[in-house]
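Engineer: 3D model of this:
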Amino acid sequence: MKRLLTPIFNKSIILILVLLSSLTSLHAQTVVRGVVTDAKTKQPMSYVTVSFTGTTQGVGTNGQGRYTLSTTDNTINQIKLSFVGYKTVVRNVTPGQDQTINIALTEDSHSLNEVVVKSAKKKKYSNKNNPAVELIRQVIAHKAQNQVENYNYAEYKQYERMNFSLSNLSDKFRNKRIFKNYQFLFREQDSTAIGGKTLLPMYQEEKTSDNYFRKAPYAKKQIITANKQVKYDENFVDNQGLTAYFNRMYQDINIYDNNVSLLSNQLLSPIANSSPDFYKFFITDTLKDVQPNLIELSFTPRNTNNLLFEGKIYITMDGNYAVQNALLTVNKNINLNFVRQMQADLSFEKNNDGRYHLSQSDLKIEFGINKNKGGGIYGERLVTINNFVINNARTEETYKGPAQVIALNAEDKDDTYWQMTRPDTLDAASASIYKNIDSLQTIPSFKKTMDIATLVLAGYKNFGTFEVGPANTFYSFNPVEGFRVRVGGRSTPMLSKRYYFETYGAYGTRDEKFKYFLSSTYSLNNKSIYSFPQNYIRASFQHDTKIPGQELQFVQESNFLLSFKRGANDIWLYNDIFRLDYVHEFTNHLSYSLGFKKWNQTPAGSLLYQNLLPNGTLNNIDLIQTTELSAQLRWAPHEKFYQGKLYRTPIPDKYPIFTLNYTQGIKGLLGGEYNYQNLIGNISKRFYLSQLGFTDVSTEGGYLFGKVPFPLLDIHHANQTYAFQLQSYNLMNFQEFVSDHYASIAIDHNFNGFLFNRIPLLKKLKLREIIDFKSLWGGVRSENNPANDPSLLRFPGSGAGTYALGSTPYMEGSVGIGNIFKLLRVDLVKRFTYLDHPGAPEWGVRFFVKFDF
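Structural biologist: Okay, the predicted model is just below:
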């Protein structure tokens, strides 16, 4: 029986397996995936329709040109690809298999016959009863639900690449002798692409990161897992600052924000709440052969000079009214300096819940002094997001700490890692730029060029372990010193990264006195003291002159150009200052510093220190000695800057900066003659006002406790040069006002051409209107007023004189025209109060040179 059943059982098993196999093949799925590119440019193509031939089943490629198409119909053996302006392509597929088919589309060279369209009078554009405007209002109404911030939790992985090249280079430039043996540096691309045919790559940076978002309590954190960057010689370039500057220019573009930050400006988003008031919208196409169905919405600025985009957005018709793709450009007339072309391509992918998230952002900009021809600079920032996960809560530890953290091994990733991680394949020139730039820096001619550029721009001539400068201080003049000659220099990181030395010597032909400065710095974190974050201790001694109350920004006091001053300029000091300073910065941009200062000051020029003796006779004081301890606390969240040879040049942003200073004068310590305490607080912030431009606001207040002579009071920052200074009073004379308690506000508003763009001539010149206002309240308490105590030093009365503020604040304001020749700002300044003071100017014209986009 068993033998009889065995063959029957075996046949039954075989029969069942055959049936299962038949059923499996009957329902086997055909999956086709791949990437569609332009055969000429090699760039991925979005919204190409990919369908199975003979069916209505199809999809559109995403922002990276990728598609996935599947079916269980095993009779289908072909796919068809179509796109307007390109030849339709048909490819065979193998039924029942998962396969990859990458396709390059070629342009259709057949031209259309001429079509003449005649119409009635062109209808005036209006928002009323306009279906395009009604559609954009629906997009605006659904903005909140389509933002990442609408999720309780979100996380994703991100790849980012930024590169810069010299662009639009001629064959003559490329064939120069200097490049004879370095043709491998150049990169070829299609001549119609942004940047022109020939590029010379100069910078590239790549990052991968893990990103985490939490809605409540709000937290956003980025952990950089890998970082690769072209690095130049630290003697010439601040690599950290360069990265910060590029990132500020090429910020993340969130089209759902009302304003999009770009090139240190803000452009109104085409889906901003007020966008129908500034843009014209047109429905230009409907895409019904893709899922979901899309509407192509084109838009253009009402005023082409305003800071606005133009381009196209594709809106989903699945009830979300979400942006699936956006192509943003700017009009050639826009009031942006040096921008030849700009293009931002944004792509979004659908989440499991049916909503959309940004999957790729590709921002390309070319700059040039001449808008239409000549060499320029081309930059691109590509951001790709994948593994997007929603509502997956992480531990509290994940969201704590700084907003950005760099993994310890981030810079240790090898070429294999980057080849596996990049979402695309780099061309040969871009892939080899890291080693190419290293080779470039060994070329003597390149070193010489960088050396000359550093001398011209930063004022220092490098000699290896020591550099001489700054050049603009070698010669100057003033009424006290006459012609002043100065020579100085400092050590470089080539000597040591821990020890830094700086010195200069100066001589005045009129006073026939030598001045000098010596300093020694020790870095506590084995980094250059010019690298962030700083942590060092410094000792210095200076024997030199100074103007009381003059505080300059980003320039040296002995700068030749600042030798030219208005009015009387003979109030000076001879100072002997010994300082001991400790500075400690943290990566979250919180910093503190501690200081010790031994200061001896002697009046010079027409300045006299005098008091009344008990017998009523005037007594000249030749020396005031103070000894101070000080502390400063500073917090500048998200601060960005470029570290130059002399100063940190801030990169303006919307975040505030808080500074608190405390000084304690100690009588009897090393000759100190006075006890006092001085507390000063400052808050500065930039406010962006969309199409109305931006406003820089700085508020400050101070209070001095104790009884001191007037040279130790707060001497308010005056400016008698012809340069416009944002943090000084431009029509106040040196040492004109002193206070032991005060409050001030400075407001500088740049309209970015909002008004001038409506005036035809000014619109063409791309000038920008500016208003500025400063006000200072303060006074001197009776205990510090020499009118109440003759033993105190008298306020100088000769010449311009020195005064205490009364119940009326000091006020001045200005109207300015900026962007003259793309560099110059000219202000007409008016002083409103205290016009009865001797030598007080009521009007003045001031100049300010600033590089702006």
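Engineer: use CA for all of it now, contacts and neighbours both
Structural biologist: OK.
Engineer: can you name every helix or strand that whichever strand or helix holds Ala344 contacts?
Structural biologist: Following DSSP states H and E, one finds Ala344 within strand 339-350. Counting contacts by 3 or more Cα pairs under 8 Å, 6 or more residues apart in numbering; DSSP states H and E, strand 339-350 is packed against strand 323-329, strand 356-367.
Engineer: excluding chain neighbours, what is closest to Phe541?
Structural biologist: Of all residues not flanking Phe541 in the chain, Phe578 sits nearest, at 4.4 Å (Cα to Cα, 6 or more residues apart in numbering).
Engineer: contacting residues around the one you found?
Structural biologist: 539-542, 597-599 (Cα atoms under 8 Å, 6 or more residues apart in numbering).
Engineer: how far away is it from Lys598?
Structural biologist: 5 Å (Cα to Cα, to the nearest Å).
Engineer: pretty sure Ile271 contacts Val139?
Structural biologist: Yes: with contact defined as Cα atoms under 8 Å, Ile271 reaches Val139; the gap is 7.0 Å.
Engineer: how close does the nearest residue to Phe278 once chain neighbours are set aside get to Phe694?
Structural biologist: Closest residue to Phe278 apart from its sequence neighbours, by Cα to Cα, 6+ apart: Arg302 at 5.6 Å. Note on Arg302: its distance to Phe694, by Cα to Cα, is 21 Å.
Engineer: one more sequence to fold, the one below, so I can look at both together:
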Amino acid sequence: KTPVVLEIVMVEENFILNEVVINPKDNPANEIIRNAIKNKKENSAKTARYTADFYSRGIFRVKNLPKTILGQKLDFFDEVIDSTRSGILYLSETVSKVTFQKPDKMKEEILASKVSGNDNGFSFNDASSANFDFYENYLEFDTNVVSPIADNAFNYYKYQFEGSFFTENRQQINKIKIIPRRETEPVMSGYIYIVDDTYAIYAVDVSFTGKQIQNPALNTLTLKQNFSYNSTSRIWAKNTQTLDFDAGMLGVNISGRFTYVFSNFAFPEKFEKKTFTAEVIRFEENANKKDDVFWNTIRPVPLTSEETTDYIKKDALQEKKKSKVYLDSIDAKKNKFRLMDVLNGYSYSNSYKKWSINYNGPLLNTSFNTVQGYNTSIGLSYFKRNEDK
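Structural biologist: Just a heads-up that it's a prediction; the model follows:
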């Protein structure tokens, strides 16, 4: 593919520290957080109902994968990892349209789905897994994690004011450091950015450990959110979110990232009665058949070089595994006939043409009862597969 030169201009972020009078009884961060808690019901209500376009990408990596675990050979991923037994285990993307109403009503239409190395696969990334709302008292993980602007947040956190800056619309943003009072509780560390006049959330950058949410496999999880301002509706709405994690158990070390982008928001005053039904997710026809032209046009976040390489590598591997030469060689081993197959049973497959014939031998189909004595049977069956249907 033709190399693409991407020029990025970094915008300088200036923090302003106003004149501060030191008073141990008057922490400016505490006052900002109190106002954020006081106004969170109003700010949350502004995004209580919306429709939006949604994009997500998920990636799982493994590093230094052991060859055996508890004496069992671990060779499932040998074709996709490198000589250091490291590499991408899973990479996928989703494009959808989302309709949402707080607290938990959601409808999602998957328009496109892509899984690296599987041209017939469906990604498991969806909008419901991206619904982390800091205006609620708790964020749902393995256990409920206390939001830094929960009603009782001061019982769990201390806060430190670290300055402020202005957006291009001249809105002042306050940067507040979040400090857990006790590290053993389900709490988070990091920063929350609060808009000065409305006390809405501008951004969040927090992390917590597996120990804090009672998940022994998880080392660290980092959650970042950014909100954009719509000058017409005067609403701050979440437009990007990333979820990074690293975990490990029994010598298997996995890390990953989920990237979510929301766009084209609409905030209706109400939805029709039949908007939300038992159908939560539906897939548009041929959602998993979109070509590279579609994906290169629609991605809001370009692929990294690592992700691009993985798609190329796994697409080539998939083509190899779909070839007649490869499938015939696999069948040649599986289709070998042995004398005991007359009694046990036998299967003959043509994987390239996707059919198989199965013979059920009498040995495994013999039974006994006191009325009829011994009973035995044999059988013959034919299967034809069509993954698309």
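Engineer: got a TM-score for the pair?
Structural biologist: Once the chains are overlaid, their TM-score stands at 0.67 when taken by TM-score structural alignment, normalised by the length of structure 2; 335 aligned residues with a Cα RMSD of 5.0 Å.
Engineer: coming back round to it: quick one: the strand holding Ala344 of structure 1 to structure 2 mean distance?
Structural biologist: In the superposition with structure 2, the average deviation recorded for strand 339-350 of structure 1 is 1.6 Å (mean Cα distance after the TM-score superposition for structure 1).
Engineer: where in structure 2 does that strand fall?
Structural biologist: Under TM-score structural alignment, strand 339-350 of structure 1 corresponds to residues 218-229 of structure 2.
Engineer: repeat that for stretch 416-430 of structure 1.
Structural biologist: The aligned range for stretch 416-430 of structure 1 is 293-307, by TM-score structural alignment.
Engineer: please point out which parts of the matching stretch sit buried.
Structural biologist: Residues of stretch 293-307 of structure 2 classed as buried: 295, 299, 307 (neighbour count, 16 or more other Cα atoms under 10 Å).
Engineer: and which of these is nearest Ser128 of structure 2?
Structural biologist: Nearest to Ser128 of structure 2 among the buried residues of stretch 293-307 of structure 2: Arg299, at 19.8 Å, using Cα to Cα.
Engineer: so how far is Asp151 of structure 2 from that closest one?
Structural biologist: 38 Å.
Engineer: kindly report the same for Arg61 of structure 2.
Structural biologist: Taking Cα to Cα, one finds Arg61 of structure 2 at 37 Å from Asp151 of structure 2.
Engineer: now the helices for the stretch 251-389 of structure 2?
Structural biologist: Using DSSP state H, counting those that start in this stretch, the helices of the stretch 251-389 of structure 2 run over residues 292-298, 305-322, 324-334, 341-344.
Engineer: what do you get for structure 1?
Structural biologist: For structure 1, the helices defined by DSSP state H occupy 2-26, 131-141, 171-174, 239-249, 396-399, 415-421, 428-431, 433-440, 444-457, 760-765.
Engineer: could you export those helices as JSON lines, including distance to Leu363 of structure 1?
Structural biologist: JSON lines is the format used below for those (distance: least, Cα to Cα, whole Å):
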{"stretch": "helix 2-26", "distance to Leu363 of structure 1": "46"}
{"stretch": "helix 131-141", "distance to Leu363 of structure 1": "23"}
{"stretch": "helix 171-174", "distance to Leu363 of structure 1": "26"}
{"stretch": "helix 239-249", "distance to Leu363 of structure 1": "11"}
{"stretch": "helix 396-399", "distance to Leu363 of structure 1": "29"}
{"stretch": "helix 415-421", "distance to Leu363 of structure 1": "20"}
{"stretch": "helix 428-431", "distance to Leu363 of structure 1": "17"}
{"stretch": "helix 433-440", "distance to Leu363 of structure 1": "20"}
{"stretch": "helix 444-457", "distance to Leu363 of structure 1": "29"}
{"stretch": "helix 760-765", "distance to Leu363 of structure 1": "27"}
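Engineer: quick one: which of these is nearest Thr649 of structure 1?
Structural biologist: helix 239-249 (9.1 Å).
Engineer: how many neighbours does the residue nearest to Phe278 of structure 1 have?
Structural biologist: Residues lying near Arg302 of structure 1 (other Cα atoms under 10 Å) number 15.
Engineer: what does it align to in structure 2?
Structural biologist: Under the alignment (TM-score structural alignment), Arg302 of structure 1 maps onto Arg181.
Engineer: got a list of what that match touches?
Structural biologist: So, once contact is read as Cα under 8 Å, 6+ apart, Arg181 of structure 2 ends up touching 155-158.
Engineer: now do Leu328 of structure 1
Structural biologist: By Cα under 8 Å, 6+ apart, the neighbours of Leu328 of structure 1 are 309-312, 342-345.
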